[in-house]
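Participant: Here's my sequence, what's the structure:
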Amino acid sequence: MSEFDPDAFEHDYRGTDPDEIQRSINNRLVYTIGKDPYTAVDHDWLNALSYVVRDRLIERWMETHRSYYRSGTKRIYYLSLEFLVGRSLNNALLNIGFRDSCEEALKRLGLDLEEILGMEHDAALGNGGLGRLAACILDSIATLDLPGTGYGIRYEYGMFRQALEENQQVELPESWLKAGNPWEFPRPEVVYKIHFGGRVMEYQDKKGRRHHDWIDAEEVLAMAYDTPIPGYHTETVNNLRLWSARASHDFDLACFNRGNYLKAVEEKAYSENLSKVLYPDDRASANQELRLRQQYFFVSASLQDILRRFLQQYESLRQIPEHITIQLNDTHPSIAIPELMRILLDKYKLEWQQAWKITQKTFNYTNHTLLPEALESWPVELMERLLPRHMQIIFEINRRFLLTVTHLYPNDMELLKRLSIIDEEGARRVRMANLAVIGSRRVNGVSQLHTDLLRQQTFADFHRLDPERIVNITNGITPRRWLNEANHNLSGLLRNVIGHDWVKDLSQLERLRAYANDSEFQQRFMLAKRANKARLADLTMLHLGSTIDPYTLFDVQVKRIHEYKRQLLNVLRVITLYNRICDGIAPDLVPRTILLGGKAAPGYLMAKLIIRLINDVAAVINNDPKSAPQLKMLFIPNYDVSTACDIIPAADLSQQISTAGMEASGTGNMKLALNGALTMGTLDGANIEIREQVGEENFFCFGLTADEIARKRQNGYDPRLHHEQDAELKRALDMIDQGYFSPTNPNRYKAILRSLIDDGDHFMVLADYRAYIQSDERANALYRDKAAWARAAILNTAAMGSFSCDRTVNDYARLVWGAVPIPHRKSRRIGRKSNHRGE
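Facilitator: Take a look at the predicted model:
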């Protein structure tokens, strides 16, 4: 530690050279953290540096929003129940361009930047792909100078922390806020009232018009917390506004005075549960109710905030679609459609047709789910109890819509049943996807196959009614996080060879094609990969006590654990490789390390059983001296954004093996290919477009197509035939069934065998097994040819330009939002007068 100098704390600087940053860090340590260098612990330095970086965002942030008001531009509002933003410090350092200066400043203080960065806790505000996509989209909106704001919930406990006990997943609380969050700004002055329950009173005005008042409802407060979202090498800093629940009354004083303290604070605790935890296990009806409350809570607060901002500038509500576009990320925020109708009808007294026209032109809906049974729905009884006015509005939306359909297709009752927002089969339910389609101007799929299947199957009837409504916008990933930040070794090599422009224009990676056959560049490319593998090996030893060999092929499947993603198929492949090694019939097998990671939803018992099977199989293989030199399998627990940034740059082979027609897009497939991993995958989701870009010869394709699977199901699929006729498959299944991997409980995996053989193998695991094994053999052969593999890996990275999230957001802006970039002039003046009350 350098000598303590009190004179260094005289001023707080805004500069970006190492001397000024060092002074700023010292100032923040003393005046914000309340420590001096002698008493500070590591986390104090992390917070001090974070505040210093945040300081350099604030003026850009303020000027960004002033420019939006000056321009009167159309605003983009992105509503998502998840934002998996990960760590913020390194991302901000790279985006505003002074990581090197901070590294030097910390060095002078005797500190290491990498160690400081590693202490930051992931913002655990999402489950997986949907939340990470939302974070990438916010990054690209800011980078492209588009006027956008994200809205979500500030969960106190995020996605659970996953641990393993006796090879089983255990869910532990993830209190990511326990050490504070220097990136957020509490806004106690931005508070909105949210209502639940109560009843609806109907009355007539003097002109005979019917009106409705929602009365006698319970009240919860939503308080805003703002997080700046900086674009890459631009002055734009946009906003992520998250809502935290507060009780409208702290406690019942009369109850307190009677000595019942717990009863006195009960209402407060119940109200604040709304933002307590991300996506509770919804098996219990009480948890289902909490999830619906969460959705309405953040939607209502967001719409009130959006309209408050709109009405600061404009007088006529008819102008809303000209100046506002709201994107619904999946169906979770779709209650926003009846909520906007309620506000326009009940608060501002608009006529129905006028309110509906405004609503329908304002919302757009991104679908992420193909399976009809997986589409979100809510019991009518629950909706009527929690949101009685909204249920009335939904009934009326449905009545008017079905009346229109009846005029177009009279006497087609089956069509009306399929299109209805209300599912009348059994206990009535509200189909949120139907509501989202009917109430939105545009609906988009997230890969070409996904969009085609939406048009042909999931929303085929809606597509027939309005062929222009459903559009394709293939997902993308931000190269800032997933290459520039996550893979220093490769990004440094790319900058040396093709410059820096690829970070903001990923199409520049095409220039790498010229180097694909260059033996020197191939060597440098694979040395970068080897360095990433060595780093991951060090981390697994440090955190898990497990040894992995960086000179083996790293074979990776990291994603949420789900039957359709087919981790089971991967396990069957691994058992087959193990058996071949033990039988001495795999002399040419490349030594490989199989890495898996992902969380199972707490209530998804089959997924949790699959995790246990993975670990049980790994325990046998890793401790068998016959297989150890050639094969190792490791499950990496608590897979999150930061863990992904460690694993993905090290991967050689990317397993994207979902059942064709079930994965909407996927973004892990893009991240892995961008970092030079070759894909082994089915023709599902964005795999199809990746294969088109990288070339068939650089992609290990296998398995049934979506059409073939549909025909197989229609004609009667019998998985027993595969079990009986394929000797290697039968052997692997019998080993699981007979307790080879669970000797203390041979019946442990009977449920898995039953699902695969007796219950019809819904996800076609057995049907694709042999093709998968053959694909693995092709990958093994190519990896033995080091030059050929290096060439294919380079071409994978070179071909990923179209999968930048910048392209995705440009497509949204052009095809859906009708929004244009607003460049900002550099301004460092604080406190300028403006005609608005702030964001």
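
Participant: contacts and neighbour counts: CA atoms only from here.
Facilitator: Noted.

Participant: Stretch 512-526: how far from the chain's middle?
Facilitator: Averaging C-alpha positions (Cα atoms, centre = their mean, to the nearest Å) puts stretch 512-526 33 Å from its chain's average.

Participant: Quick check: end-to-end length of that stretch?
Facilitator: 14 Å (Cα to Cα, to the nearest Å).

Participant: List the buried residues in it.
Facilitator: Neighbour-count burial for stretch 512-526 flags 512-513, 515-517, 521-522, 525-526 (criterion: 16 or more other Cα atoms under 10 Å).

Participant: same check, this time on stretch 537-554
Facilitator: 537-540, 548-550, 552-554.

Participant: before we move on, what about stretch 721-728?
Facilitator: Using 16+ other Cα under 10 Å as the test for burial, stretch 721-728 gives 722-723, 728.

Participant: Let me know whether F363 touches I438 as I believe.
Facilitator: No: using Cα atoms under 8 Å, F363 is not in contact with I438; the gap is 10.1 Å.

Participant: ok, back up a step: among the buried residues of stretch 512-526, which are in helices?
Facilitator: Here DSSP state H is the test, and the buried residues of stretch 512-526 give 521-522, 525-526 as lying in helices.

Participant: TSV please, covering those and showing distance to A618.
Facilitator: Listed next are these as TSV, based on distance: Cα to Cα, whole Å:
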residue	distance to A618
F521	36
Q522	33
F525	31
M526	28
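
Participant: Nearest to A336, out of those residues: which one, please.
Facilitator: F525 (48.2 Å; Cα to Cα).

Participant: what's the burial count for the residue lying closest to that closest one once chain neighbours are set aside?
Facilitator: Nearest residue to F525, sequence neighbours excluded (Cα to Cα, 6 or more residues apart in numbering): L490, at 7.0 Å. Close neighbours of L490, defined as other Cα atoms under 10 Å, add up to 23.

Participant: Show me what whichever strand or helix holds L490 is packed up against.
Facilitator: Assigned by DSSP states H and E, L490 belongs to helix 488-498. On a contact count with 3 or more Cα pairs under 8 Å, 6 or more residues apart in numbering; DSSP states H and E, helix 488-498 meets helix 519-544.

Participant: The helix it packs on: how far from the chain's middle?
Facilitator: The answer for helix 519-544 is 27 Å, by Cα atoms, centre = their mean.

Participant: which residues touch stretch 311-324?
Facilitator: By Cα atoms under 8 Å, 6 or more residues apart in numbering, the list of residues contacting stretch 311-324 from outside reads 69, 72-77, 310, 354, 358-359, 361-362, 836-837.

Participant: counting contacts, what elements does the helix or strand hosting R342 pack onto?
Facilitator: Following DSSP H and E, the helix or strand that holds R342 is helix 336-342. Contact here means 3+ Cα pairs under 8 Å, 6+ apart; on that basis helix 336-342 packs against helix 285-313, helix 352-362, helix 388-408.

Participant: want to put them side by side, so please do this one too:
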Amino acid sequence: MLELTAEAFKEKITNKLKTDRGIEIGDASDKDIYYVIAAIVNEEIMPQWYDTQKKYEEKNNKQIFYLSMEFLVGNLLQSNLLNCGMLDVSNQALKELGLDPENIYAKEHDAALGNGGLGRLAACFLDSLASLNYAGHGYGIRYRYGLFEQRIINGNQVELPDYWLKNDYPWETKKEDEAVCIHFHGDVHMFKKNDGTLEFNYENTDKVMAIPYDIPIIGYENKVINTLRLWSAEAVYDEQETLATENNEFYHDLDHKHSIEQISGFLYPDDSNHEGKELRLKQQYFLVSSSIQHIIKNFKKNNHTSLRRLPEKVVIQINDTHPSLAIPELMRILMDEENFSWNAAWEVTTKVIAYTNHTTLSEALETWPKGMLEHLLPRIYMIIDEINERFCKGIWYDHEALRDTIPSLAIIADDQVHMARLAIVGSFSVNGVARIHTEILKKQEMKHFYNLFPDRFNNKTNGITHRRWLLQANPNLASLITDVIGPQWIKRPKQLISLLKYSKDSSLLEKFDQVKHENKKILANHIYERTGILVDDQSIFDVQIKRLHEYKRQLLNIFHIIYLYNELKVNPNQDITPRTFIFGAKAAPSYHLAKEVIKLINTVASIVNYDPDIRGKLKVIFLENYNVSLAEKIIPAADISEQISTASKEASGTGNMKLMMNGALTVGTLDGANIEINDLVGNQNMFIFGLTADEVMDYYQHGGFDATAIYNTDDRVKRILDQLNQGEFGSHDIEFKDIYYNILYHNDPYFVLKDFEPYIETHEIVERTYRDRLTWLNMSVTNIAHSGKFSSDRTIREYATDIWKVKQVWG
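Facilitator: Next up is the predicted model:
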């Protein structure tokens, strides 16, 4: 922990303003102050960052390398100050200088390096690795524009480039001398050597330079600083090469340079056409090739021994299927550059790579057209083809009972390369991210693979870093908890369970209620500043914040809101507790139905929020451009956490954990980690409804569900769908017909109508419970007390013990 007084911190600020920016404190903008505080943090941590890496080299312990296409790290200034032990001093110094700390910290643009839970999980894991003294680092891509900046115009989502790197990003350090070269396309020549082995030469390739930018990942008050390395794509120019200026070659060269830079341009480029698909594939290979080249280079630098011992020093965890090409890439390097035989390379690869699966959705399991992969990465395709041949032959000869399953197990099938299958075959561990998710993988989606490799499958329920999502995001609640049970929970989050003995203490519950109300007032002010809409801070804040997807069922939520609105229009005097429904979500640019749901939410909001008949009892708020910083404002203020995915579809969820940790009560299906939350807190402390996973699976497999029958027998459902079909919630009568037809003519694929009635009934119970304040607060505190189980510290300890077999480097 760094020890600085507020006085010393103020002096550092004023001195750095003069030396770094040439201005006095009175002339400094909030952004100037932000940059000098970041510089102070960097000045303090740089020696520790260097010392951490030197200790890793000296001890030469096994290290974890986490490969992910997303790292949703959010705003780092406040987090870095917290982990360095300087946040309180910084806050005090800024206040004494007459500045608002929140305004200063808000000057940092969230790094646009992720989209949803997968990327936020990766960021939480890096935080826990450093805080628990594990040698673990991340590898990702330095997207210049990230996903997109969302704007809502006339209710529609509009995507704009997210220029997050427009201003200097103070946390990154460019390491140009550690750049590596990536090869695409080209020709592969095979030669037979004198000893009978084969040699492969890879020529005439398109070369791309991967330039690394390192970001420090600071452990909580332990002087451990790990690294997130992000790769940026740049064109390669030989020393003699010059830009041609005749015959339009100059412009051709600029186009070529631009196409290369696109590799690290946008997160998840639109893959609805061939060019977009190929760009995504390029991104994935760019990430794994640059990362594995660097890992092997470091191993050889620190270990004067054969790469056969790589599994003793290295674990590569691939986060979902996006980095699955790590398997053939490691094989390529070992065989083509290090002269390994196939069998020796395969033995090393399958002891180094571990795979985390994040989905049960068959449409989300990545595949690539065989021809595209063969054209873009010819040598990699040859290796995948050989892996597939050997794998399928192994089943045929060694597992006669499974011969019929080969078409569903083959890595290359129906002219597609199946990346999840590659990841399973080429790794030593396959983990799901919640207990039910892992069971579905073993018994349903990956049943035949589980029969082949039962010891390979395991569960690691996701977690969140409680330091960011409670200690940082909700400081008043964190302070109250510390006053009650002491500070031990900060480093040992399971200690939160000590709150249980106070869960019926009415005077303490009143204090928790005051904290929640203060947070609601802060959010209400933020909503007014961003939207101009006044919300009642005494109303129930009902929150659904997550990626917009049909299976997450924001549609069920908005149908409930329409139902309440219809009821109030008939009976404006109805006695209901005022409710503020808060949404935050981005839809993929090419996901038409998801964008229609966003439009519907905003259209309903434009009607409900301004209808005098309902007397302010309902408000609907859609906060645009949902990101980590916005989540940090919403979550501490939430009363209700909407976790209403179609059972069996949500792998885990982590928003459910963040909201629970801040005292929101879950309205949810028995899906993902909701089940494990329910196991801890019990049915009496959350609101469970709807179909179970087994019931959903049964409908998918055997039929028996008829959406039209519900439409014809439930007047509430019929009225809502008719309102959509007839244009009552739209500027013209075809506005939401796609939603209407998807529900009725595609038989409601995510069972919105089937769960509609139990959802309404559950919300009626929610309202009755909310009116009994002591009962509600008891439930809230009980949820907080049990939330320590869902810290990412617990998850990382399980990975370290069960999968990675690594120990803390020190401490």
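
Participant: L674 of structure 1 pairs with which position in structure 2?
Facilitator: Counting by TM-score structural alignment, L674 of structure 1 lines up with M661 in structure 2.

Participant: So which of F363 and I438 of structure 1 has more stuff around it?
Facilitator: Of the pair F363 of structure 1 and I438, F363 is the one with more neighbours under other Cα under 10 Å, namely 27 against 22.

Participant: Please give me every residue in contact with that one.
Facilitator: If a contact means Cα under 8 Å, 6+ apart, then F363 of structure 1 has 325-328, 337, 439-442 as its contacts.

Participant: and these as JSON lines, adding neighbour count and distance to G34 of structure 1?
Facilitator: Formatted as JSON lines, those follow (neighbours: other Cα atoms under 10 Å; distance: Cα to Cα, whole Å):
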{"residue": "T325", "neighbour count": "23", "distance to G34 of structure 1": "44"}
{"residue": "I326", "neighbour count": "25", "distance to G34 of structure 1": "42"}
{"residue": "Q327", "neighbour count": "24", "distance to G34 of structure 1": "42"}
{"residue": "L328", "neighbour count": "25", "distance to G34 of structure 1": "42"}
{"residue": "I337", "neighbour count": "25", "distance to G34 of structure 1": "47"}
{"residue": "G439", "neighbour count": "24", "distance to G34 of structure 1": "52"}
{"residue": "S440", "neighbour count": "22", "distance to G34 of structure 1": "51"}
{"residue": "R441", "neighbour count": "21", "distance to G34 of structure 1": "52"}
{"residue": "R442", "neighbour count": "23", "distance to G34 of structure 1": "51"}
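
Participant: Of the residues you listed, which belong to strands?
Facilitator: Judged by DSSP state E, those include 325-328, 442 as members of strands.

Participant: if we can go back for a sec, let's have the buried residues of stretch 512-526 of structure 1 in JSON lines, adding distance to Y155 of structure 1.
Facilitator: Formatted as JSON lines, these follow (distance: Cα to Cα, whole Å):
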{"residue": "L512", "distance to Y155 of structure 1": "42"}
{"residue": "R513", "distance to Y155 of structure 1": "44"}
{"residue": "Y515", "distance to Y155 of structure 1": "46"}
{"residue": "A516", "distance to Y155 of structure 1": "46"}
{"residue": "N517", "distance to Y155 of structure 1": "49"}
{"residue": "F521", "distance to Y155 of structure 1": "46"}
{"residue": "Q522", "distance to Y155 of structure 1": "45"}
{"residue": "F525", "distance to Y155 of structure 1": "41"}
{"residue": "M526", "distance to Y155 of structure 1": "41"}
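
Participant: Can you tell me which of these is nearest W183 of structure 1?
Facilitator: F525 (35.6 Å).

Participant: Isn't the closest one up against I794?
Facilitator: Yes: using Cα under 8 Å, F525 of structure 1 is in contact with I794, at 7.5 Å.

Participant: Between which two of the contacts of stretch 311-324 of structure 1 is the distance greatest?
Facilitator: Using Cα to Cα, the pair of the contacts of stretch 311-324 of structure 1 lying farthest apart is Q354 and R837, separated by 28.5 Å.

Participant: Among these two, which residue is more densely surrounded?
Facilitator: More crowded of Q354 of structure 1 and R837, by other Cα under 10 Å: Q354, with 14 against 8.

Participant: re earlier: from the ones in helices among the buried residues of stretch 512-526 of structure 1, pick the one nearest D811 of structure 1.
Facilitator: Closest approach between those and D811 of structure 1, by Cα to Cα: F525, at 31.8 Å.

Participant: got a list of what that closest one touches?
Facilitator: 490, 493, 790, 794.

Participant: List only those of the residues you listed flagged as buried.
Facilitator: Counted by 16+ other Cα under 10 Å, the contacts of F525 of structure 1 give 490, 790, 794 as buried.

Participant: Specify which member of those residues is nearest to F741 of structure 1.
Facilitator: Nearest member of the buried ones among the contacts of F525 of structure 1 to F741 of structure 1, counting by Cα to Cα, is A790, at 36.2 Å.

Participant: That closest one and Q169 of structure 1, how far apart?
Facilitator: 37 Å.

Participant: so the residue nearest to F525 of structure 1 touches L527, yeah?
Facilitator: No: using Cα under 8 Å, L490 of structure 1 makes no contact with L527, being 9.1 Å away.

Participant: Once you drop chain neighbours, what's closest to the equivalent of D501 of structure 1 over in structure 2?
Facilitator: In structure 2, D501 of structure 1 lines up with Q488, judged by TM-score structural alignment. With sequence-adjacent residues excluded and distances taken as Cα to Cα, 6+ apart, Q488 of structure 2 is closest to Q495, at 6.7 Å.

Participant: that's a helix at the one you found, yeah?
Facilitator: Yes: checked against DSSP: H, G, I helix; E, B strand; the rest coil, Q495 of structure 2 lies within a helix.

Participant: Just give the number of residues close to it.
Facilitator: 19.

Participant: That one and P487 touch, don't they?
Facilitator: No: counting by Cα under 8 Å, P487 is not a contact partner of Q495 of structure 2; they are 9.2 Å apart.

Participant: coming back round to it: farthest pair within the buried residues of stretch 512-526 of structure 1?
Facilitator: Maximum pairwise distance among those (Cα to Cα): 15.4 Å, between R513 and M526.

Participant: State the distance from the spatially most distant residue from the centre of structure 1 to L345 of structure 1.
Facilitator: Relative to the centre of structure 1, and counting by Cα atoms, centre = their mean, the farthest-placed residue is K206 at 50.5 Å. Going from K206 of structure 1 to L345 of structure 1 by Cα to Cα gives 17 Å.

Participant: And for Y409 of structure 1?
Facilitator: Plainly put, Y409 of structure 1 is 30 Å away from L345 of structure 1 if you go by Cα to Cα.
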